[in-house]
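# predicted coordinates and the sequence they were generated for:
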Amino acid sequence: MKTITTLVAVIAATCAVSAQALTQQPLTLAPQQVREWREDITFYRSALAEHHIDLYHTASKAHFDEELDRLVARLPELNEFEVVFEMMRITRLVGDGHTQFPVMAGPHQHFPLKFRIVDGDVRVFAASDAYGQYLGAELVSIDGVPIDAVLETLSPAVQPAENEYGLLHSLAFHLTVDNILYGAGITDEYGSARFVFATPDGQIAPEQINSVSMGDFLSQTTNVIERRSPFPEPDLALSDSLWLSTDQASRTAYLYFSSYPDLEDMTLFAQSVSRHLETNEIRNLIIDLRDNGGGDFYVGLALSSPILMTDSLDWNQGIYVLTGRATYSAAMTNAVHYRQLLNARLVGEPTGGNPVAYSELGSFHLPNSGRMVTFSERYYRLQTEVTHGVQPDVFIQPSRDDFLAGRDAALDWVLSDIRDGHN
């Protein structure tokens, strides 16, 4: 949970990889590449067994070794992307979200769309300017493969996926990754695919879309269907991923927290938040963790410490934490902390991370491919009951109608509860 930032840093570094270097169609492995991957898989097998706290807690050693042996035998007939997809699938057999063979830690490209799975539909919630007309549209197929079959193919491999909620989030993200779609045998060629959409007005729209580098993916997918802040402008902001806005009329503050800064910056920001809440006599505080995939939970505790000293807040019913399928690792842990320390009510979906699970991310690199592998070093029991995700106090299931209308059902419930005097 604390060391997930290691993976984030590696992923960020790959944004610099040029799209040009990835556009060549992958070929079946050459004999030298086969030998190198065999060495990598041998190293992977021994290093993972050495470093993981309990490698065979879900899949038996016999089954795990059998899958690796089968992959080694197939190497001469596979290309690089197919090998990576198989390594992802086999690593998923370990059965914990911090043990990964992350495609994002190597060169990768994305289609300039972002998806969300709502009421069983795969919907476009963000897109580049070229495809902004598909916001809200349902994804029907990719290169002729029906979307249900696409999801079935990807489900055993996408990461992380500690429970069904986290799986939905990971599936939606990996639908954008060109390498994965090609490696899984879904797309016909690398670099381009035919997406078919059903638009909200009932039209069927095919579109041939080219993939782009991750840097372009992040900068281009700026047309978004949803809203986040209930109030106009932030009063305090450390970054785009950590800021506070307030509404004087309802004496309510909304704190958006989607990634972790360093401890010093968080401490200073939290002190400013506490002073601002006290000065403005804020009674209600909403902490939004729905987009937070993890970091250092001790930094999250540094946020709560000054807030605990804020006497203006309604400590009986006025603290809320929004959670969802993307709330993972340290953010999941901090959701539990805030429920305990701040007397917060959790509202939204269960978290994508499990509160009783293997955790704390370690890593090593394969000697030939340089691919990163992560593993769990600890086991946490954040509650006595084993559940799929941290269960919210108020479960708000996102609906298709809410999504298409741009309504934030969980946030709307909280604001209504505040208006009604916490009835």
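Ah, there it is. Residues are numbered from 1 along each chain as shown.

# only C-alpha atoms from now on, for both contacts and neighbour counts.
Fine.

# distance-wise, check the residue nearest the centre of the chain relative to residue 222.
The centroid of the chain falls nearest to residue 326 when counting by CA atoms, centre = their mean (4.7 Å). Distance, residue 326 to residue 222, by CA to CA, to the nearest Å: 19 Å.

# alongside the first one, take a look at this:
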Amino acid sequence: MPPARLLIFIGLVLVLASCAARPVPAAAPQPTAVPPVVPATATPTPAPLQDSLAQRAWRDDLQFLATKLRERHPKPFYRTTAAEFDQAVRALDAAIPSLTRDQIVVGLIRITAMIDGHTQLPLNQPALGFHAYPLWLYWFSDGLYVVDALEPYRASIGARIVQIGGQAIEQVSAQLLPLAHHDNTMSARSVATLFHIVPEVLVAQGLIADPARPGIVLAYPDGRQATIDPAPITFAAYRAWRSRGLQGLPPRDDLPALSHLREAFWFELLGDSQTLYIQYNQVSSQTQSGERLSAFSRRLELLVAAQAPRRVVLDMRYNGGGDNTTYGPLLGLLQRNQAFNQPGRLYVLIGRQTFSAATNFVTELERSVAPIFVGEPTGGSPNLYGDTRPQTLPHSQLVVLISARYWQKSTPGDQRPAIEPQLAVPLASADYFAGRDPALAAALADQR
């Protein structure tokens, strides 16, 4: 079967496109943190453990995966029909004799992505042996940009990705999007960004021919363009560099919302002393410094009693979830205290990374406090599947995470894919690179 048709059977995988650059864009600020260790940059080679797998072994793994998705997931076909799922499995099974190892893996990734936002075949597992170009990408409202990079590619920061492998970035992204595990279009876009920078995925999808020459075309703010071929690094090294996670924006000291991303929760009174800004970055019982959420909530209650701020901004944009059994102290405070729970008082910033347990929290707020949501739609659904359990495929030893529990935090009939903001505020690249936060500015300017 021709390779092009095989790629259609398989679908696509989430990979970040990235770049490094020769020219230096004067307008692009440099993010604050550069990893202390720059790993070796060898051209990726096939993972030897899996290259010897027979066609029968891959077919067994595929059928094992299909069976376990049916058995372990509470409702595997809540958005994809059983017929569509079975057709995808049959198509991949028929194609296996003509596929490379990485094309088969991409096919498995696509099948898991059909289920929900938590069920997935993670890229950062040793059995895969994948690599990544040392670029950190982010989709702004005006395109896909490099927001951070390892040396020698840091000159690419601030550039927009125009092409990969001779194809327009829009075409590349359209092929990668179906590989993203997601609850909605926001989480799909967020997850798929990573796959633009994984050479094995790009080759498997026919987007590039040589992992050493991805042909990433950059457009700089001053109008210049450059083509770069970043040397791949191991995925383990890439994951270590992006220590907080594989989605979102890098830390930045000059933007309050990005300056404390490694703290689970923190707060400050903004300059006018009329606005209390709270950032909730991880659904956890305590911060890295050891403060428990219950003690944090008591400090908040004492502060609002003493300072009586006119407005409260709760920033949930970079909260990808955690343990939803821990958020009770903060939720209870927001529900019972009139400093928070009254019309026009509480603004909640949400976005594509507001996911999983963070969406549980936001959904409960929506029902009990009626805050004003600002920013982008959430990456998670009001009612969602989560609490994944690992399942190891018997031959390849690849690990798949399968959602095992349904979390209903809204009404039973609520089928919304996301919680939408009342004040929709997209983030443009120019705002980010200039150090502006339009969502926070919109919350502060609102006169309700």
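Thanks, I have it. Values in this document were obtained by computation on a predicted structure and should not be read as measured data.

# can you calculate the TM-score here?
The TM-score (TM-score structural alignment, normalised by the length of structure 1) is 0.81; 397 aligned residues with a CA RMSD of 3.3 Å.

# in structure 2, what stretch matches stretch 328-338 of structure 1?
Alignment note (TM-score structural alignment): stretch 328-338 of structure 1 is matched to residues 355-365 of structure 2.

# got a list of contacts for that stretch?
Residues outside stretch 355-365 of structure 2 that contact it (CA atoms under 8 Å, 6 or more residues apart in numbering): 282-283, 316, 319-324, 327, 331, 335, 371, 378-384, 386, 407, 409-410, 419.

# can I assume the residue nearest to the centre of structure 1 is in contact with residue 171?
No - judged on CA atoms under 8 Å, residue 326 of structure 1 makes no contact with residue 171 at a distance of 11.4 Å.

# so what corresponds to residue 155 of structure 2 in structure 1?
Residue 155 of structure 2 maps onto residue 133 in structure 1, by TM-score structural alignment.

# remind me, longest helix of structure 2?
helix 55-72 (DSSP state H).

# what range does it cover in structure 1?
Using TM-score structural alignment, the residues of structure 1 aligned to helix 55-72 of structure 2 are 34-51.

# what's in contact with stretch 50-64 of structure 2?
Taking CA under 8 Å, 6+ apart as the rule, stretch 50-64 of structure 2 contacts 89, 93, 96, 97, 101, 104, 108, 127, 393, 394, 395, 396.

# buried ones in it, by neighbour count?
With burial defined by 16 or more other CA atoms under 10 Å, the residues of stretch 50-64 of structure 2 counted as buried are 50, 58, 59, 60, 61, 62, 63.

# repeat that for stretch 230-246 of structure 1.
Buried residues in stretch 230-246 of structure 1, counted by 16+ other CA under 10 Å: 234, 236, 237, 242, 243, 244, 245, 246.

# of all the residues you listed, which two lie farthest apart?
Pairwise distances across the buried residues of stretch 230-246 of structure 1 peak at 13.9 Å for 242 and 246 (criterion: CA to CA).

# distance of residue 343 of structure 1 from residue 321 of structure 1?
Distance of residue 343 of structure 1 to residue 321 of structure 1, given as CA to CA: 10 Å.

# and the strands in the stretch 301-423 of structure 1?
Counting by DSSP state E, counting those that start in this stretch, the stretch 301-423 of structure 1 has strands at residues 319-323, 345-348, 356-365, 372-381, 394-395.

# out of those strands, deepest packed?
Among these, strand 319-323 has the highest mean neighbour count (mean count of other CA atoms under 10 Å), at a mean of 26.

# most distant residue from the centre of structure 2?
The C-alpha centroid of structure 2 is most remote from residue 306, which lies 38.3 Å away (CA atoms, centre = their mean).

# that's a strand at that residue, yeah?
No - counting by DSSP: H, G, I helix; E, B strand; the rest coil, residue 306 of structure 2 is located in no strand; its state is helix.

# if we can go back for a sec, mind checking how far the match of helix 55-72 of structure 2 is from the chain centre?
How far stretch 34-51 of structure 1 lies from its chain's middle: 27 Å, per CA atoms, centre = their mean, to the nearest Å.

# and that stretch, how far from structure 2 on average?
When structure 2 is superposed, stretch 34-51 of structure 1 averages 1.8 Å from its matched positions, counting by mean CA distance after the TM-score superposition for structure 1.

# the counterpart of residue 193 of structure 2 in structure 1: what's it in contact with?
Counting by TM-score structural alignment, residue 193 of structure 2 lines up with residue 172 in structure 1. Shown in contact with residue 172 of structure 1 (CA under 8 Å, 6+ apart): 114, 115, 116, 117, 122.

# quick one, helices of the stretch 301-423 of structure 1?
With helices called from DSSP state H, counting those that start in this stretch, the stretch 301-423 of structure 1 shows them at 330-341, 400-405, 409-419.

# residue 210 of structure 1: which of those helices is closest?
Once the helices of the stretch 301-423 of structure 1 are compared by CA to CA, helix 400-405 is nearest, at 25.7 Å.

# need the residues that contact that closest one.
118, 119, 136, 225, 226, 408, 409.

# how about the fourth one, nearest residue that isn't a chain neighbour?
By that I understand residue 225 of structure 1. residue 125 (5.2 Å; CA to CA, 6 or more residues apart in numbering).

# so which other helices or strands are in contact with the helix or strand where that neighbour lies?
For residue 125 of structure 1, the host element (DSSP states H and E) is strand 121-127. Helices and strands touching strand 121-127 of structure 1, by 3 or more CA pairs under 8 Å, 6 or more residues apart in numbering; DSSP states H and E, are strand 113-118, strand 138-142, strand 223-224.

# tabulate those in TSV, adding columns for mean neighbour count and distance to residue 48 of structure 1.
TSV is the format used below for those (neighbours: other CA atoms under 10 Å; distance: least, CA to CA, whole Å):
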stretch	mean neighbour count	distance to residue 48 of structure 1
strand 113-118	23	32
strand 138-142	22	35
strand 223-224	18	40
